[in-house]
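J.: please find the sequence and the predicted model below.
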Amino acid sequence: MDPGGAPPVFSARAEVTGDHVRVTVTGEVDMATADTMVQTTLREPARQVTLDLRAVTFFDSAAIHAVVQLARRFPKTLTVFPSRQVSRVLEISGLGDQEWLRPL
């Protein structure tokens, strides 16, 4: 975050179609916002989840933990579309080859 600048914009928006929820996340996913991402995902009952992180600009260990939680909750039915930044962080953390992660 830029000291003295505007706070980063974070949003997590869910769209439900039948038993599928698509959560579109923008901005920084960190200790302050990761739980909101998870709660937005879990708010609606769903069997299949798509997490669209293509507009995420920052992704830390709390965000990684949140995605791993969702992967455990939705085995074989979670799909994550990463931004370049998210992809890089997941690769560095050893999660770049997960079946739920889609290539850029």
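T.: All right, it came through fine. Numbers count the residues shown, from 1 in each chain.
J.: going forward, measure contacts and count neighbours with C-alpha atoms only.
T.: Fine.
J.: just after the biggest helix by length in the chain, pick out the following helix or strand.
T.: When the chain is parsed with DSSP state H, its longest helix is helix 61-73. Downstream of helix 61-73, the first helix or strand assigned by DSSP states H and E is strand 78-82.
J.: contacts for that following strand next, please.
T.: Strand 78-82 is contacted by residues 48-54, 56, 70-71, 100-104 when judged by Cα atoms under 8 Å, 6 or more residues apart in numbering.
J.: apply 6 Å and report the result again.
T.: Applying Cα atoms under 6 Å, 6 or more residues apart in numbering, the contact partners of strand 78-82 are 49-54, 100-102.
J.: second structure follows, compare the two:
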Amino acid sequence: MFSASAELAGDHVHVTVTGEVDMATADTMMQTALREPARQVTLDLRAVTFFDSAAIHAVVQLARRFPGALTVFPSRQVSRVLEISGLGGQDWLRPT
């Protein structure tokens, strides 16, 4: 079951995502992050169980939109997918 919720604190939005992020839900994840006017975004993906290429694209788009101001906390599955895709060393990715 997918869910994405956002909490705004000043100019920082914290987005918590659970479940599967795929081509059916990746845009919702991204739009949840963009819904609030923020300068800094934290994307908490620690409860994500599946992450596909559409999800990767959404995170890369957020990284482009918020250069130096995106933080991603991945689940083990998300970390593995990002490593395989060559994105494991990005500065926005935090170890779990």
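T.: Thanks, I have it. Everything numeric here is computed off the predicted structure, so don't read it as measured data.
J.: hey, where'd the strands end up in the first structure?
T.: Ranges of strands within the first structure are 11-17, 20-29, 48-59, 78-82, based on DSSP state E.
J.: what about the residue in the second structure that P45 of the first structure lines up against, neighbour count?
T.: Aligned counterpart of P45 of the first structure in the second structure: P37 (TM-score structural alignment). For P37 of the second structure, the neighbour count with other Cα atoms under 10 Å is 12.
J.: just give me the neighbour total for the nearest residue to P37 of the second structure once chain neighbours are set aside.
T.: Using Cα to Cα, 6 or more residues apart in numbering and skipping residues adjacent in sequence, the residue nearest P37 of the second structure is D11, 7.0 Å away. Residues lying near D11 of the second structure (other Cα under 10 Å) number 11.
J.: also G18 of the first structure?
T.: 10.
J.: how about it, what's its partner in the second structure?
T.: Mapped onto the second structure by TM-score structural alignment, G18 of the first structure lines up with G10.
J.: for R73 of the first structure, same thing?
T.: In the second structure, R73 of the first structure lands on R65 (TM-score structural alignment).
J.: what is the burial count for its match?
T.: Neighbours of R65 of the second structure (other Cα under 10 Å): 13.
J.: could you do the one 10 residues further on as well?
T.: Per other Cα under 10 Å, the neighbour tally for S75 of the second structure reads 20.
J.: how much space between it and L8 of the second structure?
T.: S75 of the second structure is 22 Å from L8 of the second structure, where distance means Cα to Cα, to the nearest Å.
J.: can I get the contacts of strand 78-82 of the first structure in CSV with neighbour count and distance to T40 of the first structure?
T.: Converted to CSV, the contacts of strand 78-82 of the first structure look like this (neighbours: other Cα atoms under 10 Å; distance: Cα to Cα, whole Å):
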residue, neighbour count, distance to T40 of the first structure
V49, 24, 11
T50, 19, 12
L51, 24, 11
D52, 19, 13
L53, 23, 13
R54, 19, 17
W100, 20, 19
L101, 17, 19
R102, 13, 21
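J.: circling back: how much space separates the match of G18 of the first structure from F73 of the second structure?
T.: Distance from G10 of the second structure to F73 of the second structure, by Cα to Cα: 20 Å.
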